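[1] structure for the following, please:
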Amino acid sequence: MSPHAVALRAGLQRGRIEFRQTTTSPQDLWSVMFFPVIALVVMYMLRDNTVPGTGFSLGTQSIPGILGANVVFAGMMMLALSLTMDREDGTLLRAKATPNGMVGYLTGKVLSRAGTAVVGLLVPLVPAAFLFDGLRLGEASAWLTLTWVVALGLVAVLPIGAILGALFDTAQGAGFVGVPIMGLMSISGVFYPLSSFPEWLQWVAQAFPLYWMGLGLRSAMLPDAMAAAEIGDSWRHLETAAMLGVWALAGLVLAPIMLRRMARRESGSTVAARRHKAQQRTM
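    Model prediction:
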């Protein structure tokens, strides 16, 4: 086998191990499930409210967007935090010192984060199916749409997580990115139809993959009649695929550049400096 094939095989094994560790750790599982659990409780209390102009439950309408936002958090943000934490404790430096170690390391990280993101979608979906009426989960076409939207969405957001992990030296710094993402989530139609927002906010939201992920999941899980609450009275599948595809292409081009640049800067002295700074913060 070629060296790259060996590295990829090691990455697959690493991804499987890390995924198993995450799914068997109550603390890690709770970090993935915290947001959807709280959001499901809130939406359940709002289940009697209706989407403007329809008799459809606002709580049910929000479920796909909530699950889509959780995919973004569990995929993009967790990958960024994993990279920065591994830079702080020297794991990334050890991978760099191993022949083709970065290939195996990144393969494992991406696969484990993608698997965790899928778990973060499917596990809350089970209670949601019983708590909220109107979800279209009994049709094969719904699951087909859900599959391609999630797959393309992960390809779009995971490279962004890798870029963020390369930009920030510490997990604390990367964690601050969650603040603007929460703001973006509030205007992306997750909790309320985007068509009800001012036009300039609609354009801002449509520039980011979070909105398109939510729209795609709504098209998979909600009745076709609910497309009337969306911009253009349509699920816009072609636009969803195109926008997520553009983000995926841009991320796949930029992420390797940023990761190579990050790897070149890693050394024993930089790791030691980060540890010293971390010790000062805890004192």
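[2] going forward, measure contacts between C-alpha atoms and count neighbours the same way
    OK.
[3] which residues does stretch 161-174 contact?
    For stretch 161-174, contacts defined as CA atoms under 8 Å, 6 or more residues apart in numbering pick out 75-85, 87-88, 251, 254-255, 258-259, 262, 274.
[4] residues in contact with the residue most central in space within the chain?
    For the chain, the residue nearest the mean C-alpha position is residue 72 (1.9 Å; CA atoms, centre = their mean). Counting by CA under 8 Å, 6+ apart, residue 72 makes contact with 117, 154, 157, 210.
[5] here is a second sequence; please produce its structure as well for comparison:
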Amino acid sequence: MNPATIALRAGWSRGLIELRQSFTNGAELFSHFLWPGLMVAAMFFIRNTSFGSSGLLLGTLALPSILGMNASVGVISMSQQLTADREDGTLLRAKATPHGMPAYLIGKVISISGGLLADLVIFLVPAMLLVDGLEVGPGSWPTLAWVLALGLVATLPIGAVLGSVFTSARAQGLVQLPYLALIGISGIFYPITALPEWLQGIAQIFPIYWMGLGMRSALLPDSAVAIEIGESWRHLETVGVLGTWAVLGLLVAPVVLRRMARGESGSSVTARRERAMQRIG
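    Down below sits the predicted model:
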């Protein structure tokens, strides 16, 4: 059988098992509801707040933006899971198995993507009951689909690279803090046009802003485009930026992952466990 087919089948099976386990394990099930629940709470408090004289409510503007932001959380999830699996020896076992590394990565992509989709539904259903002014129709779903698909391809490889760089779960704070800062300047909870132009320029480099913009273009009325940069949904620019990140990630991630896998050994896993035990002690 073709090695690629073997890896794809093994990865698909592994991903489905991990996804199913995430909804039967108490701690992971709680995490599936925690972040969406916090976002629904945020929506509750801003749902009736108007944005200037635009006639639009912040809750209406924020809901699709939060969808885009939640989809980009794959960066954090992939990075954390790779780092954890590196610490406990899971990656070493995958390395020692024929076609194990490709199957491992395929499995992670499936389980993380599936979990993110479930989290989006958990957020979207109650949030839509709180917010008025959305325009959801047949034309919304194709845009939601391509923005989500392209956004995942743009962000998951970044998470794989970051997970390969950091050798300790404690170092994940170096990923999360910049990520939270990017959320703050990416127009998620408040329109980006209210920020200084230099901050707008920084936000437009990264995928979070463009994923939020794409979701807004799918779910908001046409009049809402007046508060966007250039008064345009900028679909071509969205495809360009997310596509660039996707290409860069798909080129860099395999190289970094191969180098990381070559450096994995029983002694390195043991050394990391001993350091972890010393910190606990």
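[6] quick revisit: can you go through the contacts of stretch 161-174 of the first structure and name the buried ones?
    Taking 16 or more other CA atoms under 10 Å as the criterion, what is buried in the contacts of stretch 161-174 of the first structure is 75-85, 87-88, 251, 255, 258-259, 262, 274.
[7] which parts of the stretch 51-200 of the first structure are strands?
    For the stretch 51-200 of the first structure, applying DSSP state E, counting those that start in this stretch gives no strands.
[8] what helices or strands is the helix or strand where residue 242 of the second structure lies leaning on?
    For residue 242 of the second structure, the host element (DSSP states H and E) is helix 235-262. Helix 235-262 of the second structure makes packing contacts with helix 90-96, helix 140-165, helix 207-219 when contacts are defined by 3 or more CA pairs under 8 Å, 6 or more residues apart in numbering; DSSP states H and E.
[9] let's go with 7 Å and repeat that
    helix 140-165 (3 or more CA pairs under 7 Å, 6 or more residues apart in numbering; DSSP states H and E).
[10] the helix it packs on aligns to what range in the first structure?
    Matched against the first structure by TM-score structural alignment, helix 140-165 of the second structure falls on residues 142-167.
[11] restricted to helices, list the contacts of stretch 161-174 of the first structure.
    78-85, 87-88, 251, 254-255, 258-259, 262, 274 (DSSP state H).
[12] so what corresponds to residue 253 of the second structure in the first structure?
    The alignment partner of residue 253 of the second structure in the first structure, by TM-score structural alignment, is residue 255.
[13] quick check: the gap between that match and residue 166 of the first structure.
    Distance, residue 255 of the first structure to residue 166 of the first structure, by CA to CA, to the nearest Å: 8 Å.
[14] again, but for residue 1 of the first structure
    Residue 1 of the first structure sits at a distance of 30 Å from residue 166 of the first structure (criterion: CA to CA).
[15] between the two, tell me which one has more neighbours.
    Shown here are residue 1 of the first structure and residue 166; by other CA atoms under 10 Å, residue 166 has more neighbours (24 against 6).
[16] and the gap between the more buried one and residue 266 of the first structure?
    In terms of CA to CA, residue 166 of the first structure sits 11 Å off from residue 266 of the first structure.
[17] repeat for residue 31 of the first structure
    Here residue 31 of the first structure is placed at a distance of 29 Å from residue 266 of the first structure (CA to CA).
[18] which of the two has more neighbours?
    Ranked by neighbour count (other CA under 10 Å), residue 31 of the first structure and residue 266 place residue 266 first, with 16 against 13.
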